Structure formats: structure tokens, C-alpha cells
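In: Predicted model, plus sequence, below.
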Amino acid sequence: MAKDNSFDIVSKVDLQEVVNAVNQAVREIETRFDFKDSKSKISFDGKSEITLVSDDDFKLRNVVDILESKLVKRGVNLKALRYGKIEPAAGNTVRQNVTLVQGIEQDIAKKIVKAVKDSKIKVQATIQGDQIRVSGKNRDDLQNVIKLIKEMDLNIPVEFVNFRTF
């Protein structure tokens, strides 16, 4: 008799890849000629905050471009970044905080569950903390749900993990 198959929908960022990308971006800023005698720097707290500091808005945008290019090369999805406002900082510099999104927020999770239920695919989707579990009897239905979610316009990166067949 057929049992349920399931998978989880998660939104996670590999923090070690972020650390590596930040280190590469810092090295590039230190060696580039256009950043000579600049106060530009990038710092990462190891959890969820990246702080960018530079002399002015133009150089800050260049710092952001360097960081984003390094993150893309390391396989980090840029949808996981939330940019704060550019604000003045000490020493005639500007600062911007970038937050890494970890986990699926409740309103986005509800939107995903509603879309799955509205699709009339014979599966159950339940919110479990900061992830969503989708289960159903037919594997093809689960693949259709994955296709549906990939086509949705979500502002977060989503991954499909823990495929279980019983």
C-alpha cells in the first residue's frame, strides 16, 4: 500500500560561503587602484549582518557590486540580501547594513501554502517553524508542487530538501 512521500521547502544561506565571499571582496578592495586611500571596508558578524562602509555613495555602490559578484561566484543567491538605508557614519563616510534572510517568513509561508491549496494538487502543505513540509501519495504531484513554487515570484531563495519516500 502506498505511503506518503514528502519534502521540505526551506530558505537557507551557507554562511561559510558568505564568509569566503566577504574575504575575497575585502582583498579586492584592498588591491584595487580606484580604492587607494579610501576608507572602504566590509565586515560580517558571522550570523546575519554585513556592514559596508565607504567614502561616498558612488564608492559604496562599487563596494556593493564587488560583494555581489563574489557572492554570486560562491553560489549565494542575491535574493537572500536585504539592503538597509545608506546613512552617514563617522569620519565623513557612509554606511549601509545588509541583512541575510534565513528561513521563510510567516507571510511568505502562508502565501506558498495558499498557492499549493489553490492549485488543487492532491498534497498537504504545512508550515513548520521557518520551513514548509509538503506531503502526498504521488511523487508526480510533489514534482508539480516544486514546479509551481519555482514559478512563483518570491523575494527569497527557496530550496527543496529532505525528499522522503516511504
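Out: Yep, it's here.

In: rest of the way, CA atoms for contacts and neighbours
Out: Will do.

In: which residues of this structure fall in helices?
Out: With helices called from DSSP state H, the chain shows them at 15-31, 57-73, 106-118, 139-151.

In: Could you list the buried residues of the second one?
Out: Yep, that's helix 57-73 we're talking about. 57, 59-60, 62-64, 66-68, 70-71 (16 or more other Cα atoms under 10 Å).

In: residues in contact with residue 124?
Out: Counting by Cα atoms under 8 Å, 6 or more residues apart in numbering, residue 124 touches 117, 134-136.

In: same thing with residue 136?
Out: Contacts of residue 136 by Cα under 8 Å, 6+ apart are 4-6, 122-124, 142.

In: Among the helices of the chain, which comes closest to residue 90?
Out: The closest of the helices of the chain to residue 90 is helix 57-73. By Cα to Cα, the value is 14.5 Å.

In: Alongside the first one, take a look at this:
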Amino acid sequence: MPTFDIVSKTEISEVDNALDGVTREIGQRYDFKGSRCSIERKENELTLLADDDLKLKQMHELLVVHFTRRKLDPGALDYGKPEKAAGDSVRQVITVKQGIDKDLAKQITKAIKDSKMKVQASIQGDELRVQGKKIDDLQGAIALVKGLKIEQPLQYINFRD
């Protein structure tokens, strides 16, 4: 029976490359001269440290630009709430989304079932498996999921018939 998987994975090595670009640009830009702005990554969490809210906003823009250059979807970033750090500086934790969480998986599965397509979607850990009798039905399911307003980047892999 033909199947495919819906996953959400972000290449951490590409994230590192994007962060290197951001760090390099922060070091070179005139408006960041003398500032103590930095960005660090631990596992799937990025920590931004900026002098003030304006610099933090500029770092967000740099992050989006460098993510796009590395062909990463900025939608994979889940911005936490900015908090005060030492002195007047601001710290923000950004999570790089990996995998599909339960709520999103249920939402996608429900949308596929409600569409009355002749496919079944099942949740398998942090990914979804969709199977049907015809490849055309699977392609319709991919089009349906792409049409949903989902913030998180999704990939469609292991297309087998």
C-alpha cells in the first residue's frame, strides 16, 4: 500500500552555519559596534543576548535573513518571551522546532479525515504516516496539508508505492 511520512526536521548543522553568519555580521556592523550582543546554541535552544530591545529586534531580522540564506524556514523558530538580564541587557530564548508535537499531529490528522479522502493518517512519535490505495490520493493529501495554515515547516518523505 502506498505511504509517505510527514515530518518536521531542521538541520542543526545549517542552523550553526546561519548563527556563524549572524555572529560575523554583528561583529562587522557599525550599529553593533561596542555592544555586547551575542547568540549561543545549546541543543535545540538559541539564546540571544542584546543591549536593548532595538538590538534584539535587529538580531531577529539578522536571524531570519541568515536562516533564509541557508534555505532554512524561519517558521522553525519558536520565540520565547524577552526577559531582563544583567544591567540593561535583554535575553531571549528561541527554540528550534524539531518533530511534530501531538496537538499539530491531531490537527493534521483531523483535517485529513474531515476531507473524506481515501487515506489514513496515523501518528507515529513525532511524525505522521499517511497511507492510501492510490498514489493520486496521497498527492491530494499532501496538497491538502500544504494548504493548511501551519506555521511550522513540514517535509514529505519516504514516498513509497
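Out: Cool, the structure landed. Computed from a prediction, not measured in an experiment: that's the story for all the values here.

In: Superposing both, give me the TM-score.
Out: The TM-score (TM-score structural alignment, normalised by the length of the second structure) is 0.97; 161 aligned residues with a Cα RMSD of 0.8 Å.

In: Measure how buried residue 83 of the second structure is and give me the count.
Out: Residues lying near residue 83 of the second structure (other Cα atoms under 10 Å) number 11.

In: Show me what it aligns to in the first structure.
Out: Mapped onto the first structure by TM-score structural alignment, residue 83 of the second structure lines up with residue 87.

In: Over to residue 68 of the second structure?
Out: Matched across to the first structure, residue 68 of the second structure falls on residue 72, judged by TM-score structural alignment.

In: what's the answer for residue 135 of the second structure, then?
Out: Using TM-score structural alignment, the partner of residue 135 of the second structure in the first structure is residue 139.

In: before we move on, what about residue 103 of the second structure?
Out: With TM-score structural alignment as the criterion, residue 103 of the second structure pairs with residue 107.

In: list the contacts for the spatially closest residue to residue 52 of the first structure that is not a sequence neighbour?
Out: The spatially closest residue to residue 52 of the first structure, leaving aside those adjacent along the chain, is residue 42, at 4.7 Å (Cα to Cα, 6 or more residues apart in numbering). By Cα under 8 Å, 6+ apart, residue 42 of the first structure lies in contact with 22, 25-26, 50-53.

In: ok, now how distant is residue 42 of the first structure from residue 16 of the first structure?
Out: Look at residue 42 of the first structure and residue 16 of the first structure: by Cα to Cα, to the nearest Å, they are 16 Å apart.

In: I'd like the distance between the match of residue 68 of the second structure and residue 25 of the first structure.
Out: For residue 72 of the first structure, the distance to residue 25 of the first structure (Cα to Cα) stands at 12 Å.

In: What's the end-to-end length of stretch 150-161 of the second structure?
Out: Distance across stretch 150-161 of the second structure, first residue to last, is 27 Å (Cα to Cα).

In: Residues touching that stretch, excluding its own?
Out: 1-9, 73, 75-76, 97, 135, 142.

In: hmm, 6 Å instead?
Out: Residues outside stretch 150-161 of the second structure that contact it (Cα atoms under 6 Å, 6 or more residues apart in numbering) are 2-8, 75-76.

In: Find the nearest non-adjacent residue to the spatially most central residue of the second structure, please.
Out: When Cα atoms, centre = their mean is applied to the second structure, the residue found nearest the centroid is residue 76 (1.1 Å). Excluding the flanking residues, the one nearest residue 76 of the second structure by Cα to Cα, 6+ apart is residue 97, at 5.1 Å.

In: I'd like to know how many residues surround the one you found.
Out: When neighbours are defined as other Cα under 10 Å, residue 97 of the second structure has 18 of them.

In: just residue 44 of the first structure next, same as before
Out: Neighbour tally, residue 44 of the first structure, other Cα under 10 Å: 17.

In: Now which residue in the second structure aligns to it?
Out: Residue 44 of the first structure maps onto residue 41 in the second structure, by TM-score structural alignment.

In: that older thread, how about the contacts made by the match of residue 83 of the second structure?
Out: 94-95.

In: Ok, residue 25 of the first structure next?
Out: Residues near residue 25 of the first structure by Cα under 6 Å, 6+ apart: residue 67.

In: Show me what it aligns to in the second structure.
Out: By TM-score structural alignment, residue 25 of the first structure lines up with residue 22 in the second structure.

In: What count of nearby residues applies to the residue mapped onto residue 151 of the first structure from the second structure?
Out: Under the alignment (TM-score structural alignment), residue 151 of the first structure maps onto residue 147 of the second structure. Counted by other Cα under 10 Å, the residues lying close to residue 147 of the second structure total 9.
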